[in-house]
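Using only what follows, build the 3D model:
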Amino acid sequence: MRWSVVDSPVGPLSLAADEAGLCGLRFGTVTEVEFAPPAGVLAVAATQLSAYFAGELTDFDLPLSVRRGSEFERAVWHRMTTIPYGETETYGEVAAAVGDPEAARAVGVACNRNPIAVVVPCHRIVGAGGKLVGFGGGLPAKRFLLDLEGGVAFRRAWGGT
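Modelled structure (predicted):
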């Protein structure tokens, strides 16, 4: 596995890739690994993240490598990728969508275990009534990501740039 770190408006992001694709994105600098300059999929991920934070990219196009997680977690992670840019779903809505309407708390656990934050957008999952709860990068980062996407989506919907 190769690691790289990139700067972002929400602080440093640690990226990991294996031979199959991007396999990790963590907030902050992971201390137990050795970092190298971005190359291959890590370079593409760094470029796409830069475009995302600039409001120029709404859909990531990266090979992903997810080799862990229960069947339920994988279903939740997949569901995250179907939530449109600039929109949110509640933990309960995601639980119902993956076939277990009573599993809202388990959706929260799956969000916490999401190995590829931002790219697999766990920040788009919110509490009942749109309440911001739980986020591995901290609630200010979650608010930033939702505000970024909401602003870009609004400008695009109304013909702005």
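
rest of the way, CA atoms for contacts and neighbours
Will do.

Gln48: what secondary structure?
helix (DSSP: H, G, I helix; E, B strand; the rest coil).

which residues touch it?
57, 60 (C-alpha atoms under 8 Å, 6 or more residues apart in numbering).

And Leu64, how far from Thr88?
22 Å (C-alpha to C-alpha, to the nearest Å).

swap in Ser70?
Ser70 is 23 Å from Thr88, by C-alpha to C-alpha.

The most centrally placed residue in the chain is in what secondary structure piece?
Against the mean C-alpha coordinate of the chain, by C-alpha atoms, centre = their mean, the closest residue is Val118 at 2.1 Å. Here Val118 is covered by no helix or strand, with elements defined by DSSP states H and E.

Settle it for me: which of Ser70 and Thr88 has more neighbours?
The neighbour comparison of Ser70 against Thr88 (other C-alpha atoms under 10 Å) goes to Thr88, with 20 against 10.

wait, what's in contact with the more buried one?
Residues near Thr88 by C-alpha under 8 Å, 6+ apart: 124-126, 130.

run this one through as well so I can compare:
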Amino acid sequence: MSNATEKLGTETPSPPQTLAAISNTISNGTAPDAALGTAPDAALDGASANHTAVADEECTIRYRTADTPIGTLLLAVSERGVHHIGLRREDHEHSLELLAREVSPRLVEDQAAAGVVLRQLDEYFAGARTAFDVACDLSLVHGFGRRVVEALAHIPYGERWSYGAVAEAVGHPRAARAVGTACGNNPIPLIFPCHRVVRSDGSIGRYGGGEDVKAALLELEAKRGLAAR
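I've put the predicted structure just below:
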């Protein structure tokens, strides 16, 4: 995979044509299905909008690291689904501490865990998958941040929305900067594709895994889209 860091041009990404419908979908608590394949309820599986951040001692989180074309990822899953994907620049130990505090203190390192997720990620990096079909648990995000993360799943493969377009989609058109913060705190990148959110001038903006990784992901999707035509 290329590590290109070139700019994406100066064309301003246009807001999606169905912002009102998307905003209504998120407001009603309907799970976004644009990025989750045939599992429309997957994004909210096991999660509650009224989650109180009290750790569930009955839930066991299994985690592992995996080498990928964009660096070593931390994958954390439970019977509820995917809780976290940690990118290469993230402090993985801190992420595990956060999971132990807010989701469950029962953390088990298991190199056999997250097999389905890893297989789908491998397919994505190979250009063979454009949508993920795995259950996810968004217990780590709440309020406005939760709405932003849910909106990310509506951004189609190969497309780019501006931070302002996402802000409009969640009903706060002036909150582009807050959208950037929420994207930076997205606990499940790639599946909830915050890399598809760029600045209004077309430049890619920041990314937790590094701007070179963001550029590489966008390039991968653009090439795959061209090949499919």
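
Can you give me the TM-score here?
Superposed pair, TM-score by TM-score structural alignment, normalised by the length of the first structure: 0.91. Supporting alignment: 155 aligned residues with a C-alpha RMSD of 1.4 Å.

still on that earlier bit, what's the nearest residue to the residue nearest to the centre of the first structure if we skip its chain neighbours?
Leu25 (7.6 Å; C-alpha to C-alpha, 6 or more residues apart in numbering).

Aligned counterpart of that neighbour in the second structure, please.
Alignment note (TM-score structural alignment): Leu25 of the first structure maps to Ile85 of the second structure.

What of Val10 of the first structure?
So, by TM-score structural alignment, Val10 of the first structure is matched to Ile70.

Have a look at how far, on average, the host helix or strand of the residue nearest to Val118 of the first structure is from the second structure.
Per DSSP H and E: Leu25 of the first structure is located in strand 21-27. Its aligned residues in the second structure lie a mean 0.5 Å from strand 21-27 of the first structure after superposition (mean C-alpha distance after the TM-score superposition for the first structure).

got the contact list for the residue opposite Ala112 of the second structure in the first structure once aligned?
With TM-score structural alignment as the criterion, Ala112 of the second structure lines up with Pro38 in the first structure. By C-alpha under 8 Å, 6+ apart, the residues touching Pro38 of the first structure are 3-5, 46.

Check Glu109 of the second structure too.
62-64.

okay, the angle between the top helix by length along the first structure and strand 21-27?
When the first structure is parsed with DSSP state H, its longest helix is helix 139-157. If you take axes from the mean of the first three to the mean of the last three C-alpha atoms, to 10 degrees, helix 139-157 of the first structure sits at 120 degrees to strand 21-27.

burial count for the counterpart of Pro193 of the second structure in the first structure?
Using TM-score structural alignment as the criterion, Pro193 of the second structure maps onto Pro121 of the first structure. Close neighbours of Pro121 of the first structure, defined as other C-alpha under 10 Å, add up to 22.

can you check the one 3 residues further on too?
Number of residues near Arg124 of the first structure (other C-alpha under 10 Å) recorded here: 24.

can you give me the helices for the second structure?
19-27, 92-102, 115-125, 143-152, 163-169, 176-184, 211-228.

buried residues in the last one?
Buried residues in helix 211-228 of the second structure, defined by neighbour count with 16 or more other C-alpha atoms under 10 Å: 211-221, 224.

ditto for the first one
Applying a neighbour-count criterion of 16+ other C-alpha under 10 Å, the buried positions in helix 19-27 of the second structure are 19, 22-23, 25-26.

how about stretch 131-142 of the second structure, aligned to which bit of the first structure?
Under TM-score structural alignment, the match for stretch 131-142 of the second structure is residues 59-70.

That stretch spans what distance, first to last residue?
Using C-alpha to C-alpha, one end of stretch 59-70 of the first structure lies 25 Å from the other.

Check stretch 64-80 of the second structure too.
Span of stretch 64-80 of the second structure from end to end, C-alpha to C-alpha: 16 Å.

before we move on, the earlier item: mind putting the contacts of Glu109 of the second structure in CSV, distance to Tyr207 of the second structure included?
Listed next are these as CSV, based on distance: C-alpha to C-alpha, whole Å:
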residue, distance to Tyr207 of the second structure
Arg62, 26
Tyr63, 23
Arg64, 22
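
Drop anything exposed from these.
Using 16+ other C-alpha under 10 Å, the buried ones in these are 62-64.

I'd like to know which of the residues you listed is nearest to Asn185 of the second structure.
Nearest to Asn185 of the second structure out of those is Tyr63 (C-alpha to C-alpha; 19.2 Å).

Spatially, what comes nearest to the closest one if we skip its sequence neighbours?
In space, Tyr63 of the second structure is closest to Ala76, 4.2 Å off (C-alpha to C-alpha, 6+ apart).

was I right about that neighbour contacting His92?
No: if you go by C-alpha atoms under 8 Å, Ala76 of the second structure and His92 don't touch, sitting 10.5 Å apart.

who has more neighbours, those two?
Ala76 (27 against 17).

For the more buried one, give its distance to Val108 of the second structure.
9 Å.
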